[in-house]
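Asker: Mind folding the following:
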Amino acid sequence: MPASNDLLQLTATDLRMATFRLARRLRCARAVDEMSDAQLAVLATLRMHGRRTISALAERERVTAPSMTSMINGLEMQGYVARTPDSDDRRRVQVDITDAGTEIVAQTIRRRDELLAAMLAELDFTPDELSTLREASELMRRVVER
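Answerer: The predicted model follows:
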């Protein structure tokens, strides 16, 4: 039996508020303080999915191509990405994450996981409650990966 519209709305509100507050707390933990969340997102995308064009990155991150070009310029100057000519079309450029960029992403993930683990530990959750949180995270992943 499908959920009622009222239940869907209430759940959406509760999830939005909780995830927004959690995300805000976790964004404070990063390996490089001067790096924006948008730049970290681009590095994470490159780390997870590999080489991409600037237009593909812009589309994925929902920004304009000129904005992505500016972001890539900054990341390249810091040594976190490298551009290479596209092998099929010399007019296009592919962007790769460097070892330094990969390390920044790995350190940021590690710091955020440690922060969240510490937050969970402070609340002294039972194993059943932690299991419930893990199940909820899987459901949330299904929502965002759709």
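Asker: Every contact and neighbour count from this point should use C-alpha atoms.
Answerer: Will do.
Asker: that's a helix at residue 82, yeah?
Answerer: No. Read with DSSP: H, G, I helix; E, B strand; the rest coil, residue 82 is strand and lies in no helix.
Asker: The residue nearest to it when sequence neighbours are not counted: what secondary structure?
Answerer: Distances taken as CA to CA, 6 or more residues apart in numbering place residue 96 nearest to residue 82, at 5.3 Å, with adjacent residues excluded. Recorded secondary structure, residue 96: strand (three-state DSSP).
Asker: another one to check against the first:
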Amino acid sequence: MDDYENIDALIEAFQQFSRLNWRRNSISSLKPSELRMLVSIRQGNEREGRKGQTVSDLSKQLKVTSPTVTQMVNSLISQGYAIRTTDAQDRRISEITLTDRGERLAELVTVRTHETFKGMIDYLGKEPSDTLRQLLNGVYEYFEQLNNRQDEF
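Answerer: Take a look at the predicted model:
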């Protein structure tokens, strides 16, 4: 049996997700990336017990560049979802915190995301869902290694 006989079907399975629009946003006018940023600020604060996150913290957490984070944060600030405060001891450091409005939206996004994935687990079953998680983590590791090798050239 050819190990690669289903390669086209596997490619098609991945391409389906880009066409599905499964993350469509009916919650707010924010882009999906901005919603992820709101949730990341909130999660970082909860995880680290801090009031705010730095651009560097968010960049590491989301695995995107600092200029990308800055652009999204500026958009969230201009729309009233976040604020930037300067550290009293070191004015070079600024922290991003959520406004009440941002906190409410981040909570709503978190709840809806959990509901969506609970529904998927109910639909697939626990064991297939666990297998899917393991497989997706393996796929991610594969592509990470592939990207790292390409960076070497």
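Asker: Do you know the score for how well these two fit?
Answerer: In this superposition the chains share a TM-score of 0.63, using TM-score structural alignment, normalised by the length of structure 1; 130 aligned residues with a CA RMSD of 3.7 Å.
Asker: Distance-wise, check the residue nearest in space to the middle of structure 1 relative to residue 53 of structure 1.
Answerer: In structure 1, the residue lying closest to the centroid (CA atoms, centre = their mean) is residue 41, at 4.7 Å. Note on residue 41 of structure 1: its distance to residue 53 of structure 1, by CA to CA, to the nearest Å, is 15 Å.
Asker: quick revisit: can you count the residues close to the residue nearest to residue 82 of structure 1?
Answerer: The number of residues packed near residue 96 of structure 1 is 20, by other CA atoms under 10 Å.
Asker: now swap in the one 5 residues further on and tell me
Answerer: Neighbouring residues of residue 101 of structure 1 were enumerated by other CA under 10 Å; the total is 23.
Asker: Let me know the helix or strand that it is in.
Answerer: helix 99-122 (DSSP states H and E).
Asker: Show me what counts as buried in that helix.
Answerer: 101-102, 104-109, 111-112, 115-116 (16 or more other CA atoms under 10 Å).
Asker: what packs against that helix?
Answerer: On a contact count with 3 or more CA pairs under 8 Å, 6 or more residues apart in numbering; DSSP states H and E, helix 99-122 of structure 1 meets helix 5-27, helix 37-49.
Asker: residue range for the shortest one in structure 2?
Answerer: If I follow you right, that is helix 37-49 of structure 1. Mapped onto structure 2 using TM-score structural alignment, helix 37-49 of structure 1 spans residues 32-44.
Asker: Contacts for stretch 62-74 of structure 1 next, please.
Answerer: With contact meaning CA atoms under 8 Å, 6 or more residues apart in numbering, stretch 62-74 of structure 1 is reached by 39, 54-55, 57-59, 81.
Asker: cool, and stretch 40-60 of structure 2?
Answerer: Contacts of stretch 40-60 of structure 2 (CA under 8 Å, 6+ apart): 37, 61-62, 65-66, 69-70, 93-98, 103, 106.
Asker: now do stretch 114-123 of structure 2
Answerer: Contacting residues not belonging to stretch 114-123 of structure 2 are listed as residue 129 [CA under 8 Å, 6+ apart].
Asker: Tell me the gap between it and the middle of its chain.
Answerer: Centroid displacement of stretch 114-123 of structure 2 relative to its chain, using CA atoms, centre = their mean, to the nearest Å, is 18 Å.
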